[in-house]
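Student: Here you go, sequence then predicted model.
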Amino acid sequence: MHQMAAKLLQTASSGGIISPLDYDSFINALERLRLQILTLKRELEETLYNLDPLTGAHNRIGMLTKLREQLDMVKRHVQSSCIAMMDIDLFKTVNDTYGHSVGDIVLAASARNVMEHLRPYDKLFRYGGEEFLLCMQNTDIGLGYEVVERIRQGLAANHIDYGGKKPLQITMSFGIALLDPEATVEQSIERADKAMYVAKIAGRNCTRIWDETM
C-alpha cells in the first residue's frame, strides 16, 4: 500500500502521467484497507463489549446465547456439555477486612488464575459479584469434575499479593451440572448453583455435582 502510494506520488511530482490502471489499483487497495480497519474496529469493540473490565472474563451479555448454542448441540447429540458455578469463599470478609479495592484485586487475580487452568474451548463468565460460571463444551460430568478440581486446587495453592504484609490465600466452592436436553439453560444453571451451595455447606473449597436430592 505504501509502495503504491509512493510510486504514484513520485510519478506526479516528476510531472509524469499516472495511468488509469495504476490509479484504480491504488483506490481498490485503499478500499480494502478501509474495510480491514472497519472489521478490526468492530471485532475489537465486540471483544471489549463482551468482556468484564475488572476480571477479563466474559460478561453475562452473551452468556445465555452461548449456553443455548451448547444446549442445542446436546439436543442434537453432537456432544455433551456441562457447566460449573463457582463462588469465592468468604469474599465478604475480604471486603470488610481489607476494603473493596483489595476485593477487586482478589476478584481479578482469582479470575486470572482460573483462566490459566482452562482448556482453549472453555469459557468463563462473570455471573455477578464474586460468582462465576464456567461453560465446558464436549465434556461429560466426569471430565468436568476433573477440570474443575484442577482449577480449584490451582487456586487454593495460589497466594494473592495485594501490597499488604501477608499475601491472601483464596479458595472457591464449585457446583457442577450437565446441560440437560430435557431442561432449560436456566434450570441447568440453577442446578449448578444448588450444587455450589452444597459445597459451601460442606466446608467450602470443594466441588459438588448436582443430583436430584439437592
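Tutor: Received, thanks. Numbers count the residues shown, from 1 in each chain.

Student: okay, CA-based contacts and neighbour counts for the rest of this
Tutor: OK.

Student: Going by neighbour count, list what's buried in the longest helix anywhere in the chain.
Tutor: Counting by DSSP state H, the longest helix found in the chain is helix 20-50. For helix 20-50, burial by neighbour count (16 or more other Cα atoms under 10 Å) applies to 26, 50.

Student: Touching the following helix or strand past that helix from outside, list them.
Tutor: Downstream of helix 20-50, the next assigned helix or strand under DSSP states H and E is helix 63-75. For helix 63-75, contacts defined as Cα atoms under 8 Å, 6 or more residues apart in numbering pick out 79-81, 125, 135, 137, 179-181, 185.

Student: for comparison:
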Amino acid sequence: MVQESGKAAAPAAIAAGPSREEVMAVLAELEDAVADHIAWAQRWHRSAVCKLAPPRDVVSENAHYLCRFGAWLDLHQEDPIIGQNAFRTLDELHRTMHDNARWLAQRAWQDDRVPAEEYDALIDKINAFNSQVRRLEKAFRAALSDLDPLTGVRNRQTMMAELEREHERAVRTRQPCALVIADIDHFKQVNDRLGHRAGDRVLAEIAIFFQSHLRPYDSVFRYGGEEFLFCLPGTDSFQARPVIDRLRQNLSETTINLDDTRNVRLSCSFGVAAIERETSLATILEHADKALYAAKAGGRNRVMLWEDLAVGQAPRSASS
C-alpha cells in the first residue's frame, strides 16, 4: 500500500555503487583532461621554442597539482572509482609527464639545445598519458551504456549477458545462486495520484536502497517497469529468503522523499528461484516470475520461493 505524508523526512545516508551521475562526472573530467593538457603542452612548446621563461604550471615542483585534472585527482583520491588500478596508473603517468616537462623546460630555457632523445622521451610520456585517458574514457562510456538512465542500475540487456555467465558458472562449479524478481506494490497509484515525476523519483530511490542493502558482490538490474532483478551468487533460495525478507521489511519502513513537502512509504513483493543444473535460464526466470505473481496474489509485501510454490506452501508475509 502507498502511504503518503505531507512532511519530508531527513534523507538517510546511503552507501551505494557509483551512480550514473558519478560516472558521467568522471567521464567529463577525463574529456577535459585531454583538452587541458593539449593547451598545457602548447605552452611548454612556446616557452621551449621561443626561449621564453617557462610558465608556472610547467616548472613548479607541484605542477601536477596546478592543472585542474591533477587537483581533481588529489581531491577524489579516496573515492572508490579513483582508487581503481587504472586511475592509479593514470596518476603515475600524469606525475611523470609533469616532472619530465619541468626538467626539460628548465634545460631548454638555460641551454641552446635540448637533446632529441630527451624531447622524444617527453613526447612518449604525453602520448602514454593521453592513451590511458582514452582507454578510461572508452571504459566509462561502455559502463554508461550498460546503465539504466533513470535508476542508475544495470539495464536488462546487460542483465541477460551477466545472468548467462552466472548460470554457466553456477552449473560448472556446482555453487548455488539465487535470482530474485522484486516488484513495487501499487506503483500505479504513485503515478496516478502523484504524477510520473514522482514515480521516476520512487524508482531511482528504491534502486539506491536495493544497492545499499545487498552485499557488494550481489547484482541489481532494472528488469522492466517497476520490477528489479537481483542475482545473489553463493546463495540458494532458502538462504536468500531471510536476506530478502529483511530487505522487504526495511523497505516497508523507509520513507522516500519526493520533494520538500511530500514523501511516501512503499512495499515490494519478491519472487525467488535458484539456478539449477538441468534448468535453462529462461525457465529459472519464469520460476521467479511465477513466485512473484504468487506473492502479489497472496496480498503483496511478501517473499515467495519457487520451491514453496511447487509444494503449495503459503507466501511469506510481513507477519510470518
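Tutor: Cool, the structure landed. Note that the coordinates shown come from a computational prediction; the quantities given were computed from them, not determined experimentally.

Student: which residue in structure 1 lines up with residue 214 of structure 2?
Tutor: Using TM-score structural alignment, the equivalent of residue 214 of structure 2 in structure 1 is residue 118.

Student: looking at this, that match is in a strand?
Tutor: No. If the criterion is DSSP: H, G, I helix; E, B strand; the rest coil, then residue 118 of structure 1 is coil and not within a strand.

Student: contacting residues for it?
Tutor: 147, 151 are the contacts of residue 118 of structure 1 under Cα under 8 Å, 6+ apart.

Student: How far away from the center of its chain is the longest helix of structure 1?
Tutor: Relative to the chain's own centre, helix 20-50 of structure 1 is displaced by 28 Å; criterion: Cα atoms, centre = their mean, to the nearest Å.

Student: cool, stretch 124-144 of structure 1 as well?
Tutor: That offset, for stretch 124-144 of structure 1, works out to 10 Å (Cα atoms, centre = their mean).

Student: Just the buried positions in it, please.
Tutor: Buried residues in stretch 124-144 of structure 1, counted by 16+ other Cα under 10 Å: 124-127, 130-141, 144.

Student: From the contacts of helix 63-75 of structure 1, list just the buried residues.
Tutor: 80-81, 125, 135, 137, 179-181, 185.

Student: Would you mind measuring from the residue sitting furthest away from the middle of structure 2 to residue 105 of structure 2?
Tutor: Taking Cα atoms, centre = their mean, the residue of structure 2 most remote from its mean C-alpha position is residue 112, at 52.1 Å. Noted for residue 112 of structure 2: a distance of 12 Å to residue 105 of structure 2, by Cα to Cα, to the nearest Å.

Student: Please apply the same query to residue 272 of structure 2.
Tutor: 64 Å.

Student: cool, residue 20 of structure 2 as well?
Tutor: Taking Cα to Cα, one finds residue 20 of structure 2 at 40 Å from residue 105 of structure 2.

Student: Equivalent analysis for residue 141 of structure 2, please.
Tutor: 35 Å.

Student: And for residue 226 of structure 2?
Tutor: 59 Å.

Student: what do you get for residue 64 of structure 2?
Tutor: 14 Å.

Student: need the contact list for the aligned residue in structure 2 for residue 156 of structure 1.
Tutor: Matched by TM-score structural alignment, residue 156 of structure 1 corresponds to residue 252 in structure 2. The neighbours of residue 252 of structure 2, taking Cα under 8 Å, 6+ apart as the test, are 265-268, 301.

Student: What of residue 90 of structure 2?
Tutor: Residues counted as contacts of residue 90 of structure 2 (Cα under 8 Å, 6+ apart) are 129, 132-133.

Student: Which residue ranges of structure 1 form strands?
Tutor: 81-88, 123-128, 131-137, 159-160, 168-169, 172-178, 207-209 (DSSP state E).

Student: how about these, which one is nearest residue 201 of structure 1?
Tutor: Residue 201 of structure 1 lies closest to strand 172-178 among those, at 9.7 Å (Cα to Cα).

Student: how far apart are that closest one and its match in structure 2?
Tutor: Following the fit onto structure 2, the mean deviation recorded for strand 172-178 of structure 1 is 0.3 Å by mean Cα distance after the TM-score superposition for structure 1.

Student: That strand: how far from the chain's middle?
Tutor: With Cα atoms, centre = their mean, you get 17 Å for strand 172-178 of structure 1.

Student: now that strand: which residue numbers in structure 2?
Tutor: Counting by TM-score structural alignment, strand 172-178 of structure 1 falls onto residues 268-274 of structure 2.

Student: need the strands of structure 1 in TSV with distance to residue 75 of structure 1, can you?
Tutor: Listed next are the strands of structure 1 as TSV, based on distance: least, Cα to Cα, whole Å:
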stretch	distance to residue 75 of structure 1
strand 81-88	10
strand 123-128	20
strand 131-137	13
strand 159-160	41
strand 168-169	41
strand 172-178	12
strand 207-209	21
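
Student: if we compare those strands, which one ends up closest to residue 4 of structure 1?
Tutor: strand 123-128 (43.3 Å).
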